[in-house]
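Colleague: how does the following fold in three dimensions:
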Amino acid sequence: MHFNKMIIAGLLVCCSLTAVACGKNRENTSVVTSEYNAANVKDYEEDGVKYREETGAKQTIIYPLMEHDCADMEQAAVCSINGKQSETDVRDKDTSYIIISSFKWPVLYNDDDVEKIVYKTYNARVRLGIEDDLSNEYQNKKKLKMDKADITAGEQEQLKMILCLELKSTNDSWYMNKQSPESERQAKNEVLNSVLVEAEISYKDGTSHTDYYKLETIENGNSVNIFKLSE
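Modeller: Below you'll find the predicted structure:
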């Protein structure tokens, strides 16, 4: 009996040490699911940066979180969100499917003195990038981290906003066991209306500054307003 107690005590100590080691850079704060999103959502902090990890049956998406207060905002651009889309089929026993869609991001900086722009996205399953192959770059990956886009001023024309969704499958054979087009549109709108975009602009003279943008979908469902935030 005494020997068994020693084993149990040892296991408890090991578990405690493991928990402390894991908690050093990673702390879970919530687990939730949304109406359309098929993923479990878990927030954590690592090296002082807050992240959200959304894990579905097919894919895990990780993106950073940021709160940004602003006194006002002004419209910077309006752009169409009709672009490329790639999605998986729903097969037997599939509980979800993946949609990867992209649309052209507008050129926001026309100054000849701009050398490069680093775009980062927060609070949503979205990133900015110049990739064209949505299937191989996004749809077929098991784990994706929404990384920054480090581009030159001349690459702005190639920049796209890319949405990575994993939605619940249905029993509706009319839509091939997927969500209705209206539900898919609402899911995309939820993501677009949540994203915060950071743009760090570097100039040829060595100076730099940072701008922040929010998106707001327009009722017609085909366009989005882009607002520049002011302090």
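
Colleague: contacts, neighbours, all on C-alpha from now
Modeller: Will do.

Colleague: which is the next helix or strand following the top helix by length along the chain?
Modeller: Criterion DSSP state H: the longest helix present in the chain is helix 2-23. The helix or strand immediately downstream of helix 2-23 is strand 31-32, counting by DSSP states H and E.

Colleague: before we move on, back to that, quick one: contacts of the longest helix of the chain?
Modeller: Where contact means C-alpha atoms under 8 Å, 6 or more residues apart in numbering, no residue beyond helix 2-23 reaches it.

Colleague: so which bits of that helix are buried?
Modeller: By 16 or more other C-alpha atoms under 10 Å, helix 2-23 has no buried positions at all.

Colleague: and what of stretch 41-54?
Modeller: Those buried within stretch 41-54 under the rule 16+ other C-alpha under 10 Å are 41-45, 50-54.

Colleague: which members of these occur in strands, if any?
Modeller: In strands, judged by DSSP state E, the following of these are found: 41-45, 50-54.

Colleague: second input sequence below; structure requested for side-by-side comparison:
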Amino acid sequence: AYIIPPHLLQSKTDRYYVRALLTLHPGEVYVSPLDLNNEHGHIAVPRQPMLRIGIPLFTRQGYRRGILLLNYLGTNILSHLHGESSSFPNQWMLVNQEGFWLHHPNPKIEWGFMFPEGRTWTIGRTFPQAWSHIQSHREDAEGLETPDGYFFHSVIFPDQVVQHHHQESPPDQVVPTKAEPTQSWYLIKHVSRETLNAEFQPLLNALVLGSTAILVIVGYSLIFWARLSGQRQKAETARWSSETRF
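Modeller: The predicted structure is shown next:
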């Protein structure tokens, strides 16, 4: 951390998180949506995903004095998903409550709600069946099978994450949290049919080879038993003919 020189300071009074913080009561904690950092009215380049956690400050007499705001760099969270996506053929994705991509294997369609041209960069547009299922099933360990592959998901509430952080504190230090209305993240694992076919093809080949071997063995067994039965039938016929003559 470092101190910003006075001539580089910016007014943040018009930012949504500042306005939200100014409405909080003593002891409340604010958790913002995860979005891109904005500097001097423009989205910072390179992109800086940011989560903001803040509290209001009051005097002992109860007068509002200001706010204390912590900017948490979202790349600390998303970098883990990037690593998982590059290590495994299945895709890890993160969307917000509106279905906009916060993390996607194709970074070009992330953060659509921050750009005028990105209003359609949503999971609802790409995977409508999966998104409908995810919205109606908060938790689903069994997953969903669709023509686009398999989907598994879990829901994350940022304010509950902050609250969980305080659970080990003494009771008088546990504070309520206040996040944006209906704010939630959905962590989604997508396994495409192409990936499934590629991963399970060796197993399928082994099964096919095994089945072929079994069929060959069964076939030879049938031939053997057919020949043996024929020989037995000939022997019985010869014995019957011999007994008939005598």
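
Colleague: TM between them?
Modeller: The TM-score (TM-score structural alignment, normalised by the length of the first structure) is 0.22; 98 aligned residues with a C-alpha RMSD of 6.5 Å.

Colleague: just to revisit the earlier point, and the longest helix of the first structure with strand 40-46, angle?
Modeller: Here helix 2-23 of the first structure points in a direction 80 degrees away from that of strand 40-46 (axes from the mean of the first three to the mean of the last three C-alpha atoms, to 10 degrees).

Colleague: would CSV of the buried residues of stretch 41-54 of the first structure with distance to residue 79 of the first structure be doable?
Modeller: What follows is these, written out as CSV (distance: C-alpha to C-alpha, whole Å):
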residue, distance to residue 79 of the first structure
41, 30
42, 32
43, 31
44, 33
45, 34
50, 30
51, 28
52, 27
53, 29
54, 28
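
Colleague: just the residues you listed now: which is nearest residue 193 of the first structure?
Modeller: Of all the buried residues of stretch 41-54 of the first structure, residue 52 has the smallest distance to residue 193 of the first structure: 16.6 Å, by C-alpha to C-alpha.

Colleague: show me the strands in the second structure, by range?
Modeller: So, for the second structure - with DSSP E - the strands run 29-31, 35-36, 38-39, 42-43, 49-58, 64-73, 91-96, 101-103, 140-146, 149-156, 177-179, 185-191.

Colleague: same for the second one, what does it pack against?
Modeller: When contacts are defined as 3 or more C-alpha pairs under 8 Å, 6 or more residues apart in numbering; DSSP states H and E, strand 35-36 of the second structure packs onto strand 49-58.

Colleague: which other helices and strands does the strand it packs on contact?
Modeller: Packing partners of strand 49-58 of the second structure (3+ C-alpha pairs under 8 Å, 6+ apart): helix 16-21, strand 29-31, strand 35-36, strand 64-73.

Colleague: tell me the angle the last one makes with strand 49-58.
Modeller: When you say that, I think you mean strand 64-73 of the second structure. Orientation check (the same axes, to 10 degrees): strand 64-73 of the second structure against strand 49-58 gives 160 degrees.

Colleague: list the buried residues of strand 64-73 of the second structure.
Modeller: 69, 73.

Colleague: and that strand, what other elements does it pack with?
Modeller: Secondary-structure packing of strand 64-73 of the second structure (3+ C-alpha pairs under 8 Å, 6+ apart): strand 49-58.

Colleague: just the first one next, same as before
Modeller: Contact here means 3+ C-alpha pairs under 8 Å, 6+ apart; on that basis helix 16-21 of the second structure packs against strand 49-58.

Colleague: cutoff 10 Å now
Modeller: Secondary-structure packing of helix 16-21 of the second structure (3 or more C-alpha pairs under 10 Å, 6 or more residues apart in numbering; DSSP states H and E): strand 29-31, strand 49-58, strand 64-73, strand 177-179.

Colleague: in it, what's buried?
Modeller: Within helix 16-21 of the second structure, the residues scored as buried using 16+ other C-alpha under 10 Å are 17-18, 20-21.

Colleague: dump the helices and strands packed on strand 49-58 of the second structure to TSV, plus distance to residue 212 of the second structure.
Modeller: Putting those into TSV (distance: least, C-alpha to C-alpha, whole Å) gives the following:
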stretch	distance to residue 212 of the second structure
helix 16-21	66
strand 29-31	60
strand 35-36	56
strand 64-73	57
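
Colleague: indicate which one of the ones you listed is closest to residue 91 of the second structure.
Modeller: Once these are compared by C-alpha to C-alpha, strand 35-36 is nearest, at 21.2 Å.

Colleague: isn't residue 18 of the second structure right up against residue 31?
Modeller: No: Residue 18 of the second structure lies out of contact with residue 31 (C-alpha atoms under 10 Å); the separation is 11.2 Å.

Colleague: where do the contact lists of the two overlap?
Modeller: 52, 54, 69 (C-alpha atoms under 10 Å, 6 or more residues apart in numbering).

Colleague: from residue 17 of the second structure, how far out is the last one?
Modeller: By that I understand residue 69 of the second structure. Using C-alpha to C-alpha, to the nearest Å, residue 69 of the second structure is found at 9 Å from residue 17 of the second structure.

Colleague: kindly report the same for the first one.
Modeller: Taking C-alpha to C-alpha as the measure, residue 52 of the second structure falls 8 Å from residue 17 of the second structure.

Colleague: do the second one as well
Modeller: Using C-alpha to C-alpha, one obtains 9 Å as the distance from residue 54 of the second structure to residue 17 of the second structure.

Colleague: quick check: which helices or strands does the helix or strand that contains residue 167 of the first structure pack against?
Modeller: Element membership for residue 167 of the first structure, per DSSP H and E: strand 160-168. Contact here means 3+ C-alpha pairs under 10 Å, 6+ apart; on that basis strand 160-168 of the first structure packs against strand 60-64, strand 84-87, strand 96-104, strand 126-129, helix 181-194.
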